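> sequence-free structure coming up:
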């Protein structure tokens, strides 16, 4: 039986974080400041549902939030010079939103089920270029942090998630790939993108 969580605060964004990834955010809206306070008050059990924004959905009907989301925990926070609150979240598990309710201040909370997401999958030699190129991206954009030099780069599922976070793909495409039972379709998709880009050079 899938694990379920109730009353999980939801944070819809155009940027995406998946399990194993991190994201820095600047918080200023009162509803999200409340969210941070309440999540931090729960200690290690505090979680946020990081959701993909559906630009074709309706805010009134809550269809602006795609169903496949990421449970994330707050791992760092700071008060920025401009008065905003900066937080860093880390993706922990994949989940699916089953129901959404709206609080009086506009904060959305959901009933969610934890998804048994992609199993750990060794990165095969024919896909090594995906890890190599990922490190090149990290080197070109220092704000992403340092490219990991540990066993994470040898995991196809980890590499695929990082590419899905970074690539400017439609959220619908990412949702479809994340619903797959393994990362293999994402590997095929990424290889197709690289082959197409090389043809255009």
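Here it is on my side, so go on. Quick caveat: nothing in here was measured; it's all calculated off a predicted structure.
> CA only for contacts and neighbour counts going forward, please
Noted.
> List the neighbours of whichever strand in the chain runs longest that are in contact with it.
Ranked by number of residues, the top strand in the chain under DSSP state E is strand 85-102. Residues from elsewhere that reach strand 85-102, judged by CA atoms under 8 Å, 6 or more residues apart in numbering: 17-28, 33, 62, 67-80, 108-117.
> PyMOL command for the buried members of the residues you listed?
Buried residues among these (16 or more other CA atoms under 10 Å), as a PyMOL selection:
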select buried, resi 17+18+19+20+21+22+23+24+26+27+67+68+69+70+71+72+73+74+108+109+110+111+112+113+114+115+117
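> Take the contacts of strand 85-102 and keep only those in helices.
Of the contacts of strand 85-102, the ones assigned to helices by DSSP state H are residue 33.
> so where do the strands sit in this structure?
Under DSSP E, the chain gives strands at 4-13, 22-27, 48-52, 68-79, 85-102, 108-114.
> got the angle for the fifth one vs strand 48-52?
It refers to strand 85-102. Taking axes from the mean of the first three to the mean of the last three CA atoms, to 10 degrees, one finds that strand 85-102 is oriented at 80 degrees with respect to strand 48-52.
> Now do strand 85-102 and strand 68-79, the angle between them.
The directions of strand 85-102 and strand 68-79 differ by 140 degrees, with the same axes, to 10 degrees as the criterion.
> which parts of strand 85-102 are buried?
Buried residues in strand 85-102, counted by 16+ other CA under 10 Å: 85-97, 100-101.
> out of those residues, who's nearest residue 54?
Set against residue 54, the nearest of those by CA to CA is residue 97 (13.6 Å).
> What's the separation between that closest one and residue 193?
Distance of residue 97 to residue 193, given as CA to CA, to the nearest Å: 29 Å.
> before we move on, what about residue 166?
For residue 166, the distance to residue 193 - CA to CA - is 13 Å.
> These two: which is more packed in?
Shown here are residue 166 and residue 193; by other CA atoms under 10 Å, residue 166 has more neighbours (15 against 11).
> Second structure for comparison follows:
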């Protein structure tokens, strides 16, 4: 078990996926400042299930993803940072929020790729890109994904036009096959809802 700084957010971070942040709250500015002294600056990201990102009183999910800080640029009263998701974890215990949120976490095992999943990954990508071409969202249908099949599977989960709770379901996948099947099922469900609306 490791105690790490935590950044609860209203969105899900997946492994192999970039996370741009505008950091302006004093406690998170302190956290980023301290992380910059580390050789491998990482913090945990968990979904806020209920409540707000600012001011506490939120309810935080028990599974999250480590984020490795890759760039920080300073602006007027704000830091612009980019981190990349690395490994998933479960929260064992939340610690005191002073000076910023922290938790003891246990790392979850990395998922492993099997070449037999290639047709499923191809199908998932085709469905996600087709639905993205009709959705107004954060990602475009031509968003580039990795050539590495495991990284690409997580990135498809990230760019699929789904709500936070569906994404949180995907984050908890225990195999790549289950992840890809759920990406397909949830994306098709979302498409049907739009068509019906």
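Received, thanks. Given the structure is predicted, the values throughout are model-derived calculations rather than measurements.
> TM value for the aligned chains?
Superposed pair, TM-score by TM-score structural alignment, normalised by the length of structure 2: 0.76. Supporting alignment: 184 aligned residues with a CA RMSD of 3.2 Å.
> circling back to that earlier point, with distance to residue 171 of structure 1 as added columns, please give the strands of structure 1 in JSON lines.
As requested, the strands of structure 1 are exported to JSON lines (distance: least, CA to CA, whole Å):
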{"stretch": "strand 4-13", "distance to residue 171 of structure 1": "10"}
{"stretch": "strand 22-27", "distance to residue 171 of structure 1": "17"}
{"stretch": "strand 48-52", "distance to residue 171 of structure 1": "7"}
{"stretch": "strand 68-79", "distance to residue 171 of structure 1": "10"}
{"stretch": "strand 85-102", "distance to residue 171 of structure 1": "15"}
{"stretch": "strand 108-114", "distance to residue 171 of structure 1": "19"}
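> Out of those, the one nearest residue 41 of structure 1 is which?
Residue 41 of structure 1 lies closest to strand 68-79 among the strands of structure 1, at 11.1 Å (CA to CA).
> residues in structure 2 aligned with that closest one?
Residues 63-74 of structure 2 are where strand 68-79 of structure 1 lands when matched by TM-score structural alignment.
> now what about the matching stretch, what contacts it?
Stretch 63-74 of structure 2 has contacts (CA under 8 Å, 6+ apart) with 12-15, 19, 40-47, 79-91, 171-172.
> with structure 1 superposed, average distance for that stretch?
Mean deviation of stretch 63-74 of structure 2 relative to structure 1 after superposition (mean CA distance after the TM-score superposition for structure 1): 0.7 Å.
> Can you give the distance of that stretch from its chain's centre?
In terms of CA atoms, centre = their mean, to the nearest Å, the centre of stretch 63-74 of structure 2 is found 11 Å from the chain centre.
> re earlier: how about the strands of structure 1, which one is nearest residue 129 of structure 1?
Nearest to residue 129 of structure 1, of all these, is strand 22-27, at 22.6 Å by CA to CA.
> on contacts alone, who are the packing partners of the closest one?
For strand 22-27 of structure 1, the packing partners by 3 or more CA pairs under 8 Å, 6 or more residues apart in numbering; DSSP states H and E come out as strand 85-102.
> Going by neighbour count, list what's buried in stretch 183-190 of structure 2.
183-184, 186-187, 190.
> could you dump those to CSV with distance to residue 140 of structure 2?
As requested, the buried residues of stretch 183-190 of structure 2 are arranged in CSV below (distance: CA to CA, whole Å):
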residue, distance to residue 140 of structure 2
183, 17
184, 17
186, 18
187, 15
190, 16
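> quick one: which of those sit in helices?
Among the buried residues of stretch 183-190 of structure 2, DSSP H puts 183-184, 186-187, 190 in helices.
> burial measure for the residue nearest to residue 99 of structure 2 when sequence neighbours are not counted, as a count.
Spatial nearest neighbour of residue 99 of structure 2, chain neighbours left out: residue 27 (5.9 Å); criterion: CA to CA, 6 or more residues apart in numbering. When neighbours are counted by other CA under 10 Å, residue 27 of structure 2 registers 15.
> Please report how far the counterpart of residue 27 of structure 2 in structure 1 lies from residue 52 of structure 1.
Mapped onto structure 1 by TM-score structural alignment, residue 27 of structure 2 lines up with residue 31. The spacing between residue 31 of structure 1 and residue 52 of structure 1, counted by CA to CA, is 18 Å.
> can you check residue 112 of structure 1 too?
Distance, residue 112 of structure 1 to residue 52 of structure 1, by CA to CA: 15 Å.
> now residue 6 of structure 1
Look at residue 6 of structure 1 and residue 52 of structure 1: by CA to CA, they are 19 Å apart.
> The two: which is more packed in?
Taking other CA under 10 Å, residue 6 of structure 1 and residue 52 do not tie; residue 52 has more neighbours (25 against 14).
> and the equivalent of the more buried one over in structure 2, what is it in contact with?
In structure 2, the residue matched to residue 52 of structure 1 (TM-score structural alignment) is residue 47. Counting by CA under 8 Å, 6+ apart, residue 47 of structure 2 touches 8-12, 60-61, 64, 164, 168.
> which of those residues does structure 1 keep?
For the contacts of residue 47 of structure 2, the aligned pairs still in contact in structure 1 (both residues aligned by TM-score structural alignment, their matches' CA atoms under 8 Å) are 8-12, 60-61, 64.
> Present these as CSV; the columns should include distance to residue 153 of structure 2.
Formatted as CSV, those follow (distance: CA to CA, whole Å):
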residue, distance to residue 153 of structure 2
8, 24
9, 22
10, 22
11, 18
12, 15
60, 25
61, 22
64, 17
